[in-house]
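Asker: build me a model:
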Amino acid sequence: MRAFKRYLIAGLLIWAPLVITAWVVTLLVTTLEEILPESLSAKALFGIDIPGFRILIVLAVLILTGLFAANFLGRSLVERWEQLLGRIPLIRSIYKSVKQVGDTVLAPNGQAFRRAVLVQFPHAGSWTVALVTGTPSAAVAQHLEGEHISVYVPTTPNPTSGYFLVVPASQTIALDMTVDTALKYIVSMGVVAPPKTLEGA
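Answerer: The predicted model follows:
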């Protein structure tokens, strides 16, 4: 029975990451392909089914859009488009919120999700790994004394949900690890241990 259990666990350790990776990739591919209508599929255009054809179209559209928006004319049209969306009540709120998050997270020189820290959560004396997202806005900072930082505390084992906290910078501990390593540590519930090197924040 012990040998059976050992072999079963060994098999799971090999197959589970492969199956989960394949599932995530399949889900991503399916989601990207569903963005475009069936009329733009390879079967509709050429009469044959080419896996991933619509993904290539999506990538091409993204690249061409980026090239177009990089020049003066493209920036002008994008600004006019954003002004138009800004006049629609419901669309305005959703679009601006999503755009602000995208600009913050994807900006090459941004500070969001660039470093990991330890914070006391959910109560004093209990520590967890958090990702720094920036500094509090002026409307929030004016009610706080001293330097504070904004952090995101991912949940285990699903890091896409979590908690947003504003904590004193002096009460955090900077971790000598990358964000990827921190996420692995969180997702694995501490099983995949990162290097034990800490430095005070």
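Asker: only C-alpha atoms for contact and neighbour calcs from this point on.
Answerer: OK.
Asker: now the strands for this structure?
Answerer: 116-120, 127-134, 148-154, 162-168, 173-175, 198-200 (DSSP state E).
Asker: buried sites along the second one?
Answerer: Burial within strand 127-134, assessed by neighbour count using 16 or more other C-alpha atoms under 10 Å, is assigned to Val129, Ala130, Leu131, Val132, Thr133, Gly134.
Asker: quick one: residues contacting the residue at minimal distance from the centre of the chain.
Answerer: With distances taken as C-alpha atoms, centre = their mean, Thr160 lies nearest the centre of the chain, 7.3 Å away. Thr160 makes contacts with Pro154, as judged by C-alpha atoms under 8 Å, 6 or more residues apart in numbering.
Asker: how close does it sit to Val153?
Answerer: 10 Å (C-alpha to C-alpha, to the nearest Å).
Asker: do Phe164 as well
Answerer: 6 Å.
Asker: tell me which of these two has more neighbours.
Answerer: Val153 (23 against 15; other C-alpha atoms under 10 Å).
Asker: who are the contact partners of the closest residue to that one other than its chain neighbours?
Answerer: Excluding the flanking residues, the one nearest Val153 by C-alpha to C-alpha, 6 or more residues apart in numbering is Ala130, at 4.5 Å. Taking C-alpha under 8 Å, 6+ apart as the contact definition, Ala130 lies against Ala116, Val117, Leu118, Val119, Val151, Tyr152, Val153, Pro154.
Asker: to compare against the first, here's another:
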Amino acid sequence: MTPTPPDPRLVAQADLLNPSFGTRLRRYFLTGLVIAAPLAITASVTWWFVNFVDGLVKPLIPAAYWPDTHLPYPIPGFGLIIGLLGLTLLGFMTANLVGRTLIDAGEAILNRMPVVRGLYKGVKQVFETIFSQSGTSFRKVGMVQFPQPGMWSIVFIAQEAAPEIAGRLPDGDEQIGVFLPCTPNPTTGFFFYLPRREVVELTISVEDGAKLIMSAGLIQPGAVAAKGLPRPPANPPAAA
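Answerer: The predicted model follows:
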């Protein structure tokens, strides 16, 4: 009498309910890796940033004021604290008339330098745009059909096209600039203008959009709600 082979589904279910020692060991290792890897990477990047700022700021301070001079061990983060205090003090000074006058005088000197003038103005405009609380650039996420119709890509919505640019575009609709980042490095990509009606705005944050791009779609936002996202047509009722 030929024995009946076991049902593969029952065997797989038994393996899930009673995993072997090797399977449990592999699960424990992967669980530990998932927990430890983000912590290690975050700690390494933070430590590198603190040391980087310390290396920039500490040489500007006399060694007599360093905590390392009076203690038998180094104190990381001293330069970072001094840098934050310095930036805060600079912002406070520019808020009053005297500080604003000094800043204007310094900018007037830079504006007389042919090469430095363009570099300073460009960098200043970028920082003012990024850190401006009243602007709307790069505070919205959307989707456009790229690289071909029917394929949707995540974009960061910038500002509307300037009159000089919008007036030379063939389409008469309102034009808007979008930045289409690349995966997994969102600092590179494509910037282009297109009609606003072709941009589908999403209600997710820019941070969630960046996570979605850097993870190549593995980290999905909790709830993605689209405004005007085209829906596939409903199936027609079957003929009687």
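Asker: quick check: TM-score for this pair?
Answerer: For these two chains in superposition, a TM-score of 0.89 is obtained (TM-score structural alignment, normalised by the length of the first structure); 201 aligned residues with a C-alpha RMSD of 2.1 Å.
Asker: picking that back up, any idea which of the contacts of Ala130 of the first structure is closest to Ser39 of the first structure?
Answerer: Pro154 (39.7 Å; C-alpha to C-alpha).
Asker: what number of residues lie near the residue in the second structure that the closest one lines up against?
Answerer: Counting by TM-score structural alignment, Pro154 of the first structure lines up with Pro181 in the second structure. By the measure other C-alpha under 10 Å, the count of residues near Pro181 of the second structure is 20.
Asker: nearest spatial neighbour of Pro181 of the second structure, skipping sequence neighbours?
Answerer: Gly189 is the one closest to Pro181 of the second structure (C-alpha to C-alpha, 6+ apart), at 4.1 Å.
Asker: how far away is that neighbour from Phe179 of the second structure?
Answerer: From Gly189 of the second structure to Phe179 of the second structure the distance is 7 Å (C-alpha to C-alpha).
Asker: tell me which of the two has more neighbours.
Answerer: Phe179 (21 against 12).
Asker: so how far is Gln145 of the second structure from the more buried one?
Answerer: 13 Å.
Asker: what does Gly167 of the second structure give?
Answerer: Distance from Gly167 of the second structure to Gln145 of the second structure, by C-alpha to C-alpha: 24 Å.
Asker: for the counterpart of Val53 of the second structure in the first structure, give its distance to Val58 of the first structure.
Answerer: Val53 of the second structure maps onto Leu32 of the first structure when the alignment is built from TM-score structural alignment. According to C-alpha to C-alpha, Leu32 of the first structure and Val58 of the first structure sit 7 Å apart.
Asker: before we move on, the earlier item: which residues does the match of Val53 of the second structure contact?
Answerer: Arg54, Ile55, Val58.
Asker: closest to Val192 of the first structure among the residues you listed?
Answerer: Ile55 (33.2 Å).
Asker: if I pick that closest one, what's in contact with it?
Answerer: Val29, Leu32, Glu33.
Asker: residues in contact with the closest residue to Met189 of the first structure other than its chain neighbours?
Answerer: Of all residues not flanking Met189 of the first structure in the chain, Thr156 sits nearest, at 6.3 Å (C-alpha to C-alpha, 6+ apart). By C-alpha under 8 Å, 6+ apart, the residues touching Thr156 of the first structure are Ile186, Val187, Ser188, Met189.
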